[in-house]
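*Asks:* Using only what follows, build the 3D model:
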Amino acid sequence: MPQQESELFSGNDADTTALLTSQSETDSGHVRSYVTSKTDRQFKFEDRTTSDDVVYDIHTASGSHVVVKSGEIPVDVVGATTTNTECLMHLLKGNTGVGILALPVAYKNGGLWLSLGVVTLIGIICTHCMHILVLSGNELRKRTKSQHLDYASVMETAFKTRKDWLRNWSRFARRMVNIFLVTTQLGFCCTYTVFIAENVRQVVQYAAPILLDTKLYIVMVTAMLVPYSMVKSLKILAPFSAIANVLNLFGFILVFVNLWQDLPDTRTRPSVAKAGDIPLFFGQVLFAFEGIGLVLPLYKKMKEQDAFLGKAGVLNLGLTIVIALDNAVGFYGYLKYGNETKGSITLNLPNDQWLYLSVKLIFASSVFLTYGIQFYVPIEIIWHFVDKKRKIGSTSIPAYTEYFIRLFLVLLICGLSTLVPHLDLLIALIGACESSFIALILPAVIELITFDCSKTVYMKNGFIIILGLVGCVTGTYSSIVEIYKTF
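*Replies:* Next comes the predicted model:
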């Protein structure tokens, strides 16, 4: 696919870089490149630290996305200011959300002991893919002398710095990643809407004898989300995310208080579930490990970057805690509720005790407050695309156009949520269809394109890609079949 020069790097300062000219094989099976005096291609990049615009990192379930906003926060946040502890907290926050609350139903679809092993294995593979992304990003930053590359930029630069025909696909690669990010975030917003509606419905049914369909609650939740989704300032949205984190902490404490009471014997639960439910299990587990896009900006913001990677680094420590939490919620949730396990563990909590009804409201409020941050990512990418086309065509767009786009997306999310008002199936579909690419397939592809890999690395990445593709196809098919049965 021939293309013109990509706009990945823009600005006034030009730097040149050379591609592979002399090589040596590393312990990881990569062939390290060294820069020579001859140049292969010229790249331009913007030095954001000297710009009037400032960088604002927003952390979402599909990662951390760098957005440029003028005058919203002090310029000194652009530098590396994150301590190891703060980085660990961000990493934990980005990997614990609605997905972890759905892991008991994933255990139900996988079986008690099989799920324990597979969740751990998938967590280890996802952690390895995060390492791949950081290492590839570091190599590509050296080649292009760039300060920072996000997920889409790493994919594009990996293709662009090739000497063969693959470089012609760099712009397509970037757009593909952005499409996955947009659709993933919109999918998360759908799960958020259904999650809020289901939990509020249970509370209302206990407080008053009102029996309404979940779809009506989705519509009412959407009506409340419309004005919230019109907020364009990250400065206004950021405090809501902080409040949501506090609510999550209290919510998880009360969830474990319930799960650890009156546990049955493990022999009462099947070790391995039916084979037909395994694809659903795969998608639901992957949904819970959707923080891979978070690692690049966190690594960039760290004061001690050497502490991020390594066997005892921040990344391994954070993901070890995440895997342990995921397994704890999934294992004890399924062990306690068995075949009665629902799409979120909050939906299994007692409906006749205000202590546990408050947990439903706590998580519903937390998810509602986080919706604005999740929604910010797709609207930012879409609006950037629209604005770019406007500039190329030299056409004028009314100032209120963005508000119409925001309203359209919220209504689209509402429509999709009412179409599939089943949290467990929605999570399985998004996890299989989207997360398999974001968390597994694309990082493996990036490593193969960035480095001249050994046969061992080719086999390893081939396994990851095949695992992702098989999980994507079977999980998506099984989810669609189960969704079709609900109509």
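
*Asks:* okay, CA-based contacts and neighbour counts for the rest of this
*Replies:* Will do.

*Asks:* Is residue 453 in a helix, a strand, or coil?
*Replies:* Applying DSSP: H, G, I helix; E, B strand; the rest coil to residue 453 yields a three-state assignment of coil.

*Asks:* Which stretches in the stretch 101-250 of the chain count as helices?
*Replies:* 103-110, 112-144, 151-160, 170-207, 214-229, 234-259 (DSSP state H, counting those that start in this stretch).

*Asks:* what ranges do the helices span in the stretch 301-450 of the chain?
*Replies:* Taking DSSP H, counting those that start in this stretch as the criterion, the stretch 301-450 of the chain carries its helices at 314-337, 354-393, 401-419, 423-430, 442-450.

*Asks:* want to put them side by side, so please do this one too:
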Amino acid sequence: MKMNGDPVEKAEKDYNPFEHRKVEKPNSDARALANVLKASLGSGLLAMPVAFANAGWSVGIVGTIIIAFICGHCVHIFVDTSRSCCKAERKPLLNYAETCRAAFANGPKSVRRYAKAASVIAELSLFFSYMGVCCIFTVLIAENFKQLFDTYYPVVTLSVQYYCLILLVPMSILTQIRHLKWLAPFSFLANVLLVLTFAICLFYIFKDPISIEGVRAVGHVSRFPAFLSTVIFAIEGIGVVMPVENAMKKPEHFLGCPSVLVIAVGIIIVLYTTLGLFGYFRYGDSVMATITLNLPVNEWPAICAKVFIALSIFLTYPLHFFVVVDIFTKYVNPHVKKQYMDIAQICMRICIVWFCGAVAIALPMMEQIINFVGALFYSSLGLIIPAIVDTVYRWPDLGKYQYILWKNCLIMLFGFICLVSGCAVTIGDIIQNLREQSTV
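*Replies:* Next up is the predicted model:
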């Protein structure tokens, strides 16, 4: 594909996609960093202590750092492949699914016929991944508010499902925002609230002397897949990466060193390992799906943390929702007349929000949903697909001793192990929980 004199190689040399991008409301580097961080921070960060409880603290530290580097590398190779595909097809930008299609379309002749299938699989992975995230966010916000209302307004005790139902109204309003630039202030505020929540959690963690008695350095091997699923879910934000990179004023600043991606991965590693390690030290095996639920309900700092994280996730919801609605818009808009476009967008966004709410109401098991989404969808989206796409596009030149092929094969193997083992453990946990609920 990329031999000397090849048309694709010539196109890559002659065409600079950055010079042809016309973004209506471009984001600065700081706003792009805020969106990338918010895509990877949130409910996943607060679930890190339970991840460490599954793996043990020593395995948790090493595993989190390794997984963060692998996920960051997968984002890097996918964005780099996307830029190469833009040059090959002389297009200013490509989204996630379009990159998968273009990589196959410009790859070896034997795989070009699978270009459309690659695009469909990528879109399905994106769709189900971020639908799952929206369901998780709904349950997380509902559980934090339920805990507070049950304590301070016990006159009426509602189930988590009712709180999920109530949340659908403000969520339907917030998701009517249609430009990433307008979401940046919400992402910034959500980041501030998340940092404050993080600080309050650390305050309670270090409030009294920490004892490591009873905590395990290495967890039971049967729970390690749950650790992998939680960390992958927590760290992965690749579905938001392409919209963010495509909307940057200076997209060349996204990769490299230092860059938006490198800074984001560094911050993520520090925050995740810190809260995961010391949160597990403080609460041990009694740590809950999100650490804010372990905080007391009768002290103002803890109350603020519960409110802050609920608001932070609420403000983050439209950023993840953006990926879902983008896929819907692609298939719906061609069938809608121009004069009805706005009303179609409004109705479509409301329907998606309520569908996610219905799933959350039907299955309000946050830890299990996190593990399932991380294992099944994020392993595919953030590990397996980027490795396959990079391999296909670079097939004519895989480096000395074909190190790119071997490296990507290891990433794919790791992704498949996470997918199969994580799904198996999570399904077992869900069945066990349902049995326990049926006997109560």
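
*Asks:* Work out the TM-score between the chains.
*Replies:* TM-score for the superposed chains, counting by TM-score structural alignment, normalised by the length of the second structure: 0.86, backed by 423 aligned residues with a CA RMSD of 3.0 Å.

*Asks:* before we move on, the earlier item: now distance to residue 89 of the first structure too, for the helices of the stretch 101-250 of the first structure, in JSON lines please.
*Replies:* Formatted as JSON lines, the entries for these read as follows, by distance: least, CA to CA, whole Å:
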{"stretch": "helix 103-110", "distance to residue 89 of the first structure": "21"}
{"stretch": "helix 112-144", "distance to residue 89 of the first structure": "16"}
{"stretch": "helix 151-160", "distance to residue 89 of the first structure": "21"}
{"stretch": "helix 170-207", "distance to residue 89 of the first structure": "21"}
{"stretch": "helix 214-229", "distance to residue 89 of the first structure": "26"}
{"stretch": "helix 234-259", "distance to residue 89 of the first structure": "10"}
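
*Asks:* can those helices go into JSON lines with extra columns for mean neighbour count?
*Replies:* Listed next are the helices of the stretch 101-250 of the first structure as JSON lines, based on neighbours: other CA atoms under 10 Å:
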{"stretch": "helix 103-110", "mean neighbour count": "30"}
{"stretch": "helix 112-144", "mean neighbour count": "20"}
{"stretch": "helix 151-160", "mean neighbour count": "26"}
{"stretch": "helix 170-207", "mean neighbour count": "21"}
{"stretch": "helix 214-229", "mean neighbour count": "18"}
{"stretch": "helix 234-259", "mean neighbour count": "16"}
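
*Asks:* quick one: which of those helices is nearest residue 450 of the first structure?
*Replies:* Counting by CA to CA, residue 450 of the first structure lies closest to helix 151-160 out of those; the figure is 5.2 Å.

*Asks:* Where does that closest one end up in the second structure?
*Replies:* Using TM-score structural alignment, helix 151-160 of the first structure lines up with residues 96-105 of the second structure.

*Asks:* And the matching stretch against the first structure, how far off on average?
*Replies:* For stretch 96-105 of the second structure, the mean distance to aligned residues of the first structure following superposition is 1.3 Å (mean CA distance after the TM-score superposition for the first structure).

*Asks:* before we move on, what about stretch 406-415 of the second structure?
*Replies:* Stretch 406-415 of the second structure differs from its equivalent in the first structure by a mean of 1.0 Å after superposition (mean CA distance after the TM-score superposition for the first structure).

*Asks:* Distance check, the equivalent of residue 377 of the first structure over in the second structure against residue 244 of the second structure.
*Replies:* Aligned against the second structure by TM-score structural alignment, residue 377 of the first structure finds its counterpart in residue 323. Between residue 323 of the second structure and residue 244 of the second structure the computed distance is 11 Å (CA to CA, to the nearest Å).

*Asks:* Those two: who's more crowded?
*Replies:* A count of neighbours by other CA atoms under 10 Å puts residue 244 above the other of residue 323 of the second structure and residue 244, at 24 against 21.

*Asks:* hang on, that one packs against residue 35?
*Replies:* Yes - with contact defined as CA atoms under 8 Å, residue 244 of the second structure counts as touching residue 35 (7.1 Å).

*Asks:* Which residue of the first structure sits opposite residue 380 of the second structure in the alignment?
*Replies:* Residue 380 of the second structure maps onto residue 437 in the first structure when the alignment is built from TM-score structural alignment.

*Asks:* Need the three-state assignment for the residue nearest to that match when sequence neighbours are not counted.
*Replies:* Ranked by CA to CA, 6 or more residues apart in numbering and with sequence neighbours excluded, the top spatial neighbour of residue 437 of the first structure is residue 468, at 6.7 Å. Classification of residue 468 of the first structure by three-state DSSP places it in helix.

*Asks:* separation between the match of residue 377 of the first structure and residue 100 of the second structure?
*Replies:* As judged by CA to CA, residue 323 of the second structure and residue 100 of the second structure stand 16 Å apart.

*Asks:* number of nearby residues for residue 156 of the second structure?
*Replies:* 7.

*Asks:* whoops, residue 339 of the first structure was the one
*Replies:* Summarising burial for residue 339 of the first structure: neighbours were counted as other CA under 10 Å, giving 12.

*Asks:* what do you get for residue 382 of the first structure?
*Replies:* The burial count assigned to residue 382 of the first structure is 17, neighbours taken as other CA under 10 Å.

*Asks:* Please say which position in the second structure residue 119 of the first structure maps to.
*Replies:* Using TM-score structural alignment to pair residues, one finds that residue 119 of the first structure aligns to residue 64 in the second structure.

*Asks:* residues in contact with its match?
*Replies:* With contacts taken as CA atoms under 8 Å, 6 or more residues apart in numbering, residue 64 of the second structure has the following neighbours: 231, 269, 272-273.

*Asks:* Swap in 10 Å and give it another go.
*Replies:* If you count contacts by CA atoms under 10 Å, 6 or more residues apart in numbering, residue 64 of the second structure has them with 48, 51-52, 70, 227-228, 231-232, 235, 268-270, 272-273, 276.
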